[in-house]
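>>> one predicted model, sequence on top.
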Amino acid sequence: MRRIKILFFWIFINKNNVSFFELIKFLFKPKVASIANKFIKNITHNEDFEITFTNLNKKLFWPSKFSISRLNQVVAESFDTEDWHYYQKEHTEINPGEIILDIGTAEGLLPISVIDKCEHIYMIEPSKLFCNCLNKTFLNFKEKTTIFNVAVGNSDGTINFDENSLEGMISNGNKANTQEIAINKIDTLFNKNQTITYLKADIEGFELEMLKGAEQTIKNNKPKIAITTYHTQNNPKEIIDLIKSFVPEYNYYVKGIYEQTPKPVLIHFWI
């Protein structure tokens, strides 16, 4: 059903820079679990899940509270270059010496896969469970990494966060099963003297609010940007208009088709 919906969107609504050849490959590509199995070497379960990979000589830790089956999607998105959720498409490749700001790091597979060639990676993740695993994953890279256990938006203060949700559910209201955590603007976390060359963001529909609080950081650094836009709350045009208002000279393109709406999966920006 998912592939039929995407075919319908491609034919009748919006192609989002997906060529006919790319569409055909998508319609007949293996399932996510099959793709992930090509890259996952071994999984052991102690305090948390410990994962090794066929294409990466580093370990990744995944919270035991969350189903390990969800890792399949993450692996496919991180290592399958044809996946529409793959961040390093043309013009937004991660090159040697990059200083990355990874917003919504979650398990950290993207940063651990490129840590050797990066100068520094800043990771922002509101979940304590994921941050505990990030500290394990990046134990040998403390000098090259900074982990912020906060949410980000267009204000500084506190917000309610559901630690039990793999999607990292955030609410402005009082909800059961949530706890209060810090929320900061990116411009608060990073002063004008800190350099960022690459910004990646996937924060479950809060991308626009995050960008509003990152205006000076983006203006000062003009980083390459790879940002998700398919979540329910997102309006891709609003995100494009906002980033272009910060830095008019940005080039950009959308990529991919979401199965629930014809929204693009990602937007890539570069100078």
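Great, that's in hand. Just so it is clear, the model here is predicted, and its values are computed rather than measured. Numbering: from 1, shown residues only.
>>> could you use CA atoms for every contact and neighbour count after this?
OK.
>>> show me where this structure has its helices.
For the chain, the helices defined by DSSP state H occupy 2-12, 20-27, 32-37, 71-79, 109-114, 128-137, 186-189, 207-212, 215-221, 236-246.
>>> please enumerate residues in contact with the last one?
In this case it means helix 236-246. Contacts with helix 236-246, where a contact means C-alpha atoms under 8 Å, 6 or more residues apart in numbering, come from 207-208, 211-212, 215, 218-219, 229-230, 250, 263-264, 267.
>>> how about a cut-off of 6 Å?
Contact with helix 236-246 is made by 208, 219, 229, as judged by C-alpha atoms under 6 Å, 6 or more residues apart in numbering.
>>> same check on the fourth one?
If you take C-alpha under 6 Å, 6+ apart as the criterion, helix 71-79 is touched by 33, 36, 83, 85-86.
>>> rerun at 10 Å
31-40, 51, 53, 55, 62, 80, 82-88, 106-111, 113 (C-alpha atoms under 10 Å, 6 or more residues apart in numbering).
>>> cool, the fifth one as well?
Contact with helix 109-114 is made by 55-62, 71, 74-75, 77-79, 86-88, 94-96, 98, 100-102, 105, 118, 120-123, 134, 137-138, 141, 145, 200, as judged by C-alpha under 10 Å, 6+ apart.
>>> next one for the comparison:
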Amino acid sequence: MIYRLQSLKYWLAGRRPEVGWREMLRFMTEPVYKKKALSAIDRVELDDGYRVVHLKNFERPLFYPAELPVESLYLSLSEQFYPGNWHDYEKLEETRVRHGDVVLDCGAGEGVFSLAVAGRCERVYTVEPLPRFVEALERTFAGVENVEVLPYALSDRAGRARLSPQDVSSSLQEEGESLVEVPAETVDNLRRSLGTRIDYMKVDVEGAEAAMMRGAESTLRECRPRLAVATYHVVGAAGEIKDFLEGLDVGYRVRFTGVAAREGEPFMLHAWCE
């Protein structure tokens, strides 16, 4: 409840005028994320070190590492499946995944978004650096011909990255005792190596969003994909990404949604070209 009060404080101070009072009232009174998540789950089984999560209306289960906090899974499910959530990547009509899209899921985590959209896509490239999640994703999407799991951290340069191996909130770090080193790539390099177009990019890379976008400049210029970008991790990231997209001068329109507890930053940036 504290984070909701923080969001309300910044909204009352006028930080996010695009959020109306009805939307704020809904946010303040909606169920807690665990209750929202449980409404999407049919049953959960334990098998070989994984929670095998059977979701309502999905034939294929989601594999989630059993040793990781189940609260993180509940949070991801509530963000994906609860209507009207500020974290909803497809909240706006202009930035929804369309039939036949080629989708780049940047920061796939446990794979909820990829699982939700794969059925209407030509192809989904599911990009996730955390090794334990990569293993889980390969189980979730085993035999799914139009989903490819790519084990990379995304940034503005290729090389190696040091990752805090926590859960879905794992982020790039400069130093620390329990860091995991993973391969890092740019979106532009990946697209060139795959030889594909990109129609849609979902971006939630735990604070590295601005750097990742810089590494996607050629893709943004040439493909002009629709974008749904999480912007609440770092203060100032929303404005930085907006300025970057508009500076490309390829026709991107930008809209923010939500009020985050961190300094009243927008939850999400949605962008599209008309």
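The structure has been received and is ready for your questions. On a predicted model such as this, the values are computed, not experimentally measured, just so you know.
>>> among the contacts of helix 71-79 of the first structure, which ones are buried?
Neighbour-count burial within the contacts of helix 71-79 of the first structure applies to 32, 35-36, 39-40, 51, 53, 62, 80, 83-88, 106-111, 113; the criterion is 16 or more other C-alpha atoms under 10 Å.
>>> who's in contact with whatever residue of the first structure lines up with residue 88 of the second structure?
Under the alignment (TM-score structural alignment), residue 88 of the second structure pairs with residue 86 of the first structure. Listed by C-alpha under 10 Å, 6+ apart, the contact partners of residue 86 of the first structure are 74, 76-80, 110, 226, 255-256, 265-266.
>>> residues in contact with stretch 2-13 of the second structure?
14-21, 24-25, 27-29, 258-266.
>>> can you do 7 Å?
Applying C-alpha atoms under 7 Å, 6 or more residues apart in numbering, the external contacts of stretch 2-13 of the second structure come out as 28, 259-261, 263-264.
>>> farthest pair in these?
28 and 263 (17.2 Å; C-alpha to C-alpha).
>>> for the residue most central in space within the first structure, list the residues it contacts.
Centroid check for the first structure by C-alpha atoms, centre = their mean gives residue 202 as the closest residue, at 3.5 Å. Applying C-alpha under 7 Å, 6+ apart to residue 202 of the first structure gives the contacts 103-104, 227-228.
>>> onto which residues of the second structure does stretch 100-119 of the first structure map?
Using TM-score structural alignment, stretch 100-119 of the first structure pairs with 103-122 in the second structure.
>>> what do you get for stretch 211-223 of the first structure?
Mapping stretch 211-223 of the first structure onto the second structure (TM-score structural alignment) gives residues 213-225.
>>> buried set for that stretch?
The neighbour-count check on stretch 213-225 of the second structure (16+ other C-alpha under 10 Å) flags 213-220, 224-225 as buried.
>>> likewise for stretch 53-61 of the first structure?
Within stretch 53-61 of the first structure, the residues scored as buried using 16+ other C-alpha under 10 Å are 53, 59-61.
>>> contacts for that stretch next, please.
Under the criterion C-alpha under 7 Å, 6+ apart, residues 39-42, 48-52, 113, 133, 136-137 lie in contact with stretch 53-61 of the first structure.
>>> switch to 6 Å and redo it
With C-alpha under 6 Å, 6+ apart as the test, stretch 53-61 of the first structure has contacts from 39-41, 49-52, 133, 137.
>>> present the residues you listed as JSON lines; the columns should include distance to residue 179 of the first structure.
Formatted as JSON lines, the contacts of stretch 53-61 of the first structure follow (distance: C-alpha to C-alpha, whole Å):
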{"residue": "39", "distance to residue 179 of the first structure": "35"}
{"residue": "40", "distance to residue 179 of the first structure": "33"}
{"residue": "41", "distance to residue 179 of the first structure": "36"}
{"residue": "49", "distance to residue 179 of the first structure": "24"}
{"residue": "50", "distance to residue 179 of the first structure": "27"}
{"residue": "51", "distance to residue 179 of the first structure": "29"}
{"residue": "52", "distance to residue 179 of the first structure": "32"}
{"residue": "133", "distance to residue 179 of the first structure": "19"}
{"residue": "137", "distance to residue 179 of the first structure": "25"}
